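here are the coordinates; sequence isn't available:
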């Protein structure tokens, strides 16, 4: 879409975006209307928008889409997930949907490693101990990540970034996915297993599969 086509478009912004991104939209000549995602059902919400830009919190469902038709043409989400958008209804109404797959994959992978280390090293308990004036060195010694078995459910963009980072910690990595990734298996020594095997043999399990009806409640009382 050229800049001239963007100029004059009226955009509904449902959540806080980075100031740089807002600036780019304004420089392109768009009119931006900020509206709290929790108040999208408010009768006072204007309906003359060409596009919606939001994140994962608001629900772009049939009710909202119907309110914004016939002018609404684009739904844009600032992330990879599309589970909050009624894709089928958007397709029926000719509304184009855009996401940003992989945009936060590295950040999420780093966060997973951080949380795993925090848990193994009892970091929160150590911090509380120090703040309380105690130095429980031996009681809160924790464990190493090295030598553990790490199970990954879903080897998409986040999963592959995670594997790359975990490889340096000398862990055994199991994974399950709807398809095998032979390239990653050869490069990092991954082991492709079914979900039951992964859950039974892993010390740590992390889930990075797509959220839809087939993966909803993938982890529950029965699987745990």
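Arrived safely, thanks for sending. Bear in mind the structure is a predicted one, so any value in this text is a computation, not a measurement.

switch to C-alpha atoms for all contacts and neighbour counts from now on
OK.

contacts only, for residue 53.
11, 12, 13, 14, 75, 76, 77, 78 (CA atoms under 8 Å, 6 or more residues apart in numbering).

tell me if I am right that it is in a strand.
Yes. According to DSSP: H, G, I helix; E, B strand; the rest coil, residue 53 belongs to a strand.

in this structure residue 78 contacts residue 97, no?
No. Assessed by CA atoms under 8 Å, residue 78 is found out of contact with residue 97, at 11.3 Å.

now the helices for this structure?
Assigned helices in the chain, in chain order: 3-6, 19-27, 62-68, 87-92, 105-120, 123-131, 157-166, 182-188, 195-201 (criterion: DSSP state H).

then this one, side by side with the first:
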């Protein structure tokens, strides 16, 4: 078996390469390449491990014909075109926890620097001025810290602030009341935070919703004398407005580790009294650099060798432990999606995935992705689990997930339903011996069949002699039948026939089958 091949294109801890090799990957460490040079070599790699220097653009992705996964050693993925990578079926991962403590500690350090004016005091002391009476700071004890963003890093900052005897209020639309209680913070709206906080720290990604979250208007709502720290992303704070409010004295101090444009060699804020700047040092500790390098190597190798998906930004996470358990379910899901995709004509505005019984206890997200990959395979020859949800959204398909707690006729059941012009149509399947996918229902008709290889699907009137006629037709044309699966709604009513055959069914045989008495539909299937 050929080993997956990985390229490390940015400088990172050398132990990352060792982990790739130990876990069954070939690895090349080639750093400092220009975009044109990277395009020349990227086509031979299955995985790409980067930091912030490599820009994974549309052009690079187009050249990466074998690429399956991109791993960013760190949190920010501004340098990766995630939507285009998704459309090409490439998993994009980051390592959001490897530098969380380091970034949180930097925010706390900058908060102290502002509270006691440490950079200015240091500069004047070393200049021989001894300005003992020139710097009157403030204590952090008893002050209110406002967190904008209460995720992983924000929660660490809150924990450290509690140790400093600060009161913590948090604005985060995704923060549940239960989680707020667990963190020991008061969940508030943004305007309330701005009015109450003595210190404000930002810990949120840069999105359309968070861009300029501290706009000129919002900065004007802050408490007079507030101190602001941003170690998250440039663009969260209106830098021009911040300069004006520092000059006016409304904002008592501000510390930025990140800027809209980096590297920030020149900036209007530089030299402003009570302003502290650091050159994007949030993740810059020895521990953090080792951690993110090791984590990205572990994540990429787990995906390429075992199928585990961790910290992915464009596909459901799937641990290496979950992957073996879900593998037969995902095979079933893909086959059911493929079946309904091949049998459905016209537009499909909605696809629903229902789970019953044991399937309810599992991670449904990978099954949903597998259903969509099978369903859309008739529309795209490059679809896979990664880009299937992206393609479904692009085509305006609503995707629903439904869990049914009760256990029906089967220990586990997966049902795929599609909304069509003719109404709702569904297929259902189960696993025999917890491993072998089987179709058990087709458009309301009970039928048991294995979905594999080349098959014929026939809808006919249930009447004597039909089986003999179809068998004769196939025999006369040298088509060998592997399995023969029948189902019907009622005696004399509509029936379905699923045949597995040893090879592709010629078009003229299908045409002849459609002329047989009682046949309503005949088509070839492939799995």
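Arrived safely. Note that the structure is predicted; figures quoted are calculated from it, not measured.

single out the most deeply packed of the helices of the first structure.
Across these, averaging neighbours per residue (mean count of other CA atoms under 10 Å) puts helix 157-166 on top, at a mean of 19.

that one vs the second structure, average offset?
Superposed on the second structure, helix 157-166 of the first structure shows a mean distance of 0.6 Å to its aligned residues (mean CA distance after the TM-score superposition for the first structure).

and that helix, which stretch of the second structure?
Counting by TM-score structural alignment, helix 157-166 of the first structure falls onto residues 152-161 of the second structure.

so how far is that stretch off the chain centroid?
How far stretch 152-161 of the second structure lies from its chain's middle: 24 Å, per CA atoms, centre = their mean, to the nearest Å.

likewise for stretch 77-88 of the first structure?
11 Å.

tell me the secondary structure of residue 460 of the second structure, please.
Residue 460 of the second structure - assigned by three-state DSSP - is strand.

contacts only, for the nearest residue to it once chain neighbours are set aside.
Excluding the flanking residues, the one nearest residue 460 of the second structure by CA to CA, 6 or more residues apart in numbering is residue 519, at 4.2 Å. By CA under 8 Å, 6+ apart, the contact list for residue 519 of the second structure reads 458, 459, 460, 461, 513.

before we move on, the earlier item: the helices of the first structure: which one's closest to residue 221 of the first structure?
helix 195-201 (12.7 Å; CA to CA).

whereabouts in the second structure does the closest one align?
Using TM-score structural alignment, helix 195-201 of the first structure pairs with 190-196 in the second structure.

same check on stretch 98-106 of the first structure?
Against the second structure, stretch 98-106 of the first structure falls on residues 93-101 (TM-score structural alignment).

distance from that stretch to the middle of the chain?
Using CA atoms, centre = their mean, the distance from the centre of stretch 93-101 of the second structure to the centre of the chain it belongs to is 15 Å.

which positions within that stretch qualify as buried?
93, 94, 95, 96, 97, 98, 99, 100, 101 (16 or more other CA atoms under 10 Å).

what does stretch 23-40 of the first structure give?
The neighbour-count check on stretch 23-40 of the first structure (16+ other CA under 10 Å) flags 25, 28, 29, 30, 31, 32, 37, 40 as buried.

what is the equivalent residue in the second structure for the last one?
Correspondence of residue 40 of the first structure to the second structure, assessed by TM-score structural alignment: residue 35.

quick check: its match touching residue 60?
Yes. Between residue 35 of the second structure and residue 60 there is a contact under CA under 8 Å: 7.3 Å.

residues contacting the counterpart of residue 180 of the second structure in the first structure?
Using TM-score structural alignment, the equivalent of residue 180 of the second structure in the first structure is residue 185. For residue 185 of the first structure, the contacting residues are 191, 192, by CA under 8 Å, 6+ apart.

go on, residue 152 of the first structure?
Neighbours of residue 152 of the first structure in contact, by CA under 8 Å, 6+ apart: 159, 173, 174, 175, 176, 205, 206, 207, 208.

most neighbours, which of those?
Within those, residue 175 tops the neighbour count with 28 neighbours, counted by other CA atoms under 10 Å.

that one reaches residue 196, doesn't it?
No. If you go by CA under 8 Å, residue 175 of the first structure and residue 196 don't touch, sitting 11.0 Å apart.

the nearest residue to residue 167 of the first structure once chain neighbours are set aside and residue 17 of the first structure, how far apart?
Nearest residue to residue 167 of the first structure, sequence neighbours excluded (CA to CA, 6+ apart): residue 188, at 6.7 Å. For residue 188 of the first structure, the distance to residue 17 of the first structure equals 36 Å [CA to CA, to the nearest Å].

same check, this time on residue 65 of the first structure
21 Å.

what range in the first structure matches the longest helix along the second structure?
Longest helix in the second structure, counting residues (DSSP H): helix 322-343. Aligned by TM-score structural alignment, helix 322-343 of the second structure corresponds to no residues of the first structure.

same thing with stretch 120-140 of the second structure?
Against the first structure, stretch 120-140 of the second structure falls on residues 125-145 (TM-score structural alignment).

how about the equivalent of residue 170 of the second structure over in the first structure, nearest residue that isn't a chain neighbour?
Using TM-score structural alignment as the criterion, residue 170 of the second structure maps onto residue 175 of the first structure. Of all residues not flanking residue 175 of the first structure in the chain, residue 152 sits nearest, at 4.6 Å (CA to CA, 6+ apart).

ok, that neighbour to residue 83 of the first structure distance?
In terms of CA to CA, residue 152 of the first structure sits 21 Å off from residue 83 of the first structure.

with residue 76 of the first structure instead?
13 Å.

looking at the two now, which is surrounded by more residues?
Neighbour comparison, residue 76 of the first structure and residue 83: the larger count goes to residue 76, with 18 against 14 (by other CA under 10 Å).

thought that one was touching residue 52?
Yes. With contact defined as CA under 8 Å, residue 76 of the first structure counts as touching residue 52 (6.0 Å).

what's the burial count for residue 142 of the first structure?
By other CA under 10 Å, neighbour count at residue 142 of the first structure equals 16.

and what of the one 4 residues further on?
Burial of residue 146 of the first structure, expressed as a neighbour count using other CA under 10 Å, amounts to 13.

how close does it get to residue 46 of the first structure?
To residue 46 of the first structure, residue 146 of the first structure is 55 Å away according to CA to CA.

before we move on, what about residue 222 of the first structure?
Taken as CA to CA, the span from residue 222 of the first structure to residue 46 of the first structure is 46 Å.

so for those two, which sits in the more crowded spot?
Neighbours around residue 222 of the first structure and residue 46, counted as other CA under 10 Å, are more numerous at residue 46. The numbers are 13 against 6.
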